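# 3D model of this:
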Amino acid sequence: MTATEKTALIVIDVQHGIDEAGHWGGNRNNPTAEENIARLLKHCRALGLPIVIVQHDSVSPASPFRPGQKGNLLKDFVTVLPGEKSIHKSTANAFIKTDLEAFLKAQHIAKLIITGFVTNNSVEATARMAGELGFHTTVVSDATASFDKVGVDGTKYSSTLIHQVSLSNLKDEYASIATTAEVIASLTPTSKPLIA
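Next up, the predicted model:
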């Protein structure tokens, strides 16, 4: 198998509820994250790579992601296509109470590209687990995003800072960090693979 054949793209929680910024803390960074996710989807689909679309079905009555409302629905450009894997989760970590790990192992996938929302929540939780399970994981810095967060002492931290700290938590120990352009270049057959 080539490097690309063993790589899967994972798209996390790209649902309409992410647009309810006030619920998440407001002031979202990376306003072009959806555009970059769409670019990665198009590229990976063209290469025939496995695609995993993760959808959060929240059990919290206050969550925009709870089933039965528009916020739970996937955004149109991430609609699961025939042959793609759909995962429904109820926790931040996409490996918990799902068959994600079993699916990846059955497909002999060793490398993961992770995109989606929110960087310091479901993206980080899933990427940490992926790294712990031995998958070579890359989190795409401009195809993920965070919101402002209030600390335990009441200090408000900007979405950009939260995003960067979350990526820093993952860097080297659990995952590699790359931009959309870097990932696309690494998946081009004539390029040296970025995702080792």
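# rest of the way, CA atoms for contacts and neighbours
Noted.
# Does anything pack onto the helix or strand harbouring Ile37? Which helices or strands?
With secondary structure defined by DSSP states H and E, Ile37 is part of helix 33-47. Helix 33-47 sits against strand 7-12, strand 51-56, strand 111-117, strand 136-145, helix 180-186, with contacts defined as 3 or more Cα pairs under 8 Å, 6 or more residues apart in numbering; DSSP states H and E.
# and this one, so I can compare the two:
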Amino acid sequence: MSFYAKDSTALLIVDPYNDFMSEGGKLYDITKPQADSVSFYENMRKLIPAVRAAGIKVFIVPHHRTRPTDFADWAAVNPTQQDTFRKKCFEEGAWGGEFHPEFGPKPGDVIALEHWAQNGFAGTDLDAQLKQHGRNKLIFVGFIANSCVESSARMGMELGYHVTLIKDAVGAFNPEGMVAARVNAKLFAHSELTTDELLEALQVTAKA
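Next up is the predicted model:
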């Protein structure tokens, strides 16, 4: 049996919103240079269909959708949350807060509860959903490499999951963020693969 067996592996797509991944999204232009530097969109178009074809379950890890009452009377709102609120990123009921039609959820996927900051496990049902579906190997893709992807993947390691990062299927706000993600990954990720390396591993699975 291959390492990435379909019954124990999950693909986690972090924050696949229009505001990030669709032209015209509020964060598309600022993230696109970094995404393009690793061929993010081309790789996502190869990776996601291959994962689905391999029978691996997809989990969506969504950021909190902005609402008018957010952070009212909060004691500690961080600068990123303030900026997201000010710009109305991922706004509830708006196009930017809808999932990207290609990279977002499909029937049969699991959509976790929204995370308020960066960690997809914090205050959500992600851990429970993964355990209920018998998944102990997690493959992470999406945005942002040194923020929500890193924070969620790091927590996954702390919770005892095997964590794989796909280093050319993530994007960031700036080149420094992409570098930071690769440096920090050495401290927690069990495996860092390219899209092609993952696809090769999945082909081995299919032949096993």
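# Mind checking the TM-score on these two?
Overlay of the two chains. TM-score (TM-score structural alignment, normalised by the length of the first structure): 0.82; 181 aligned residues with a Cα RMSD of 2.4 Å.
# returning to what we had before: tell me the residues of the second structure aligned with the helix holding Ile37 of the first structure.
Residues 40-54 of the second structure are matched to helix 33-47 of the first structure when aligned by TM-score structural alignment.
# got a list of contacts for the matching stretch?
Outside stretch 40-54 of the second structure, the residues that touch it by Cα atoms under 8 Å, 6 or more residues apart in numbering are 6, 11, 35, 57-58, 103, 168-171, 195, 199, 202, 206.
# among the residues you listed, which ones are buried?
Buried members of the contacts of stretch 40-54 of the second structure, counted by 16 or more other Cα atoms under 10 Å: 6, 11, 35, 57-58, 103, 168-171, 195, 199, 202.
# Give the buried residues for the helix holding Ile37 of the first structure.
For helix 33-47 of the first structure, a neighbour-count test (16+ other Cα under 10 Å) marks 33-34, 36-41, 43-44 as buried.
# mean deviation of that helix from the second structure?
By mean Cα distance after the TM-score superposition for the first structure, the fitted helix 33-47 of the first structure averages 1.3 Å away from its aligned residues in the second structure.
# For stretch 94-106 of the second structure, grab the matching residue range in the first structure.
Using TM-score structural alignment, stretch 94-106 of the second structure pairs with 69-81 in the first structure.
# Give me the contact list for the matching stretch.
Residues outside stretch 69-81 of the first structure that contact it (Cα under 8 Å, 6+ apart) are 13-18, 38, 41, 53, 55-57, 64-66, 86.
# Which residues are in contact with the spatially most central residue of the first structure?
Residue closest to the average C-alpha location in the first structure (Cα atoms, centre = their mean): Thr115, at 2.9 Å. Thr115 of the first structure makes contact with 9-12, 37, 123, 139-140, 143-144, according to Cα under 8 Å, 6+ apart.
# Which of those residues are conserved in the second structure?
Retained in the second structure (both residues aligned by TM-score structural alignment, their matches' Cα atoms under 8 Å) from those: 9-12, 123, 139-140, 143-144.
# Just the buried residues of stretch 129-137 of the second structure, please?
129-130, 135-137.
# Sorry, wrong one. I was asking about stretch 148-168 of the second structure.
Buried residues in stretch 148-168 of the second structure (16+ other Cα under 10 Å): 148-157, 161-168.
# before we move on, back to that, Ser90 of the first structure: which of the contacts of Thr115 of the first structure is nearest?
Ile12 (12.2 Å; Cα to Cα).
# ok, so what distance separates that closest one from Ala3 of the first structure?
22 Å (Cα to Cα, to the nearest Å).
# Which residue of those two possesses the greater neighbour count?
Comparing Ile12 of the first structure with Ala3 by other Cα atoms under 10 Å, the one with more neighbours is Ile12, at 28 against 17.
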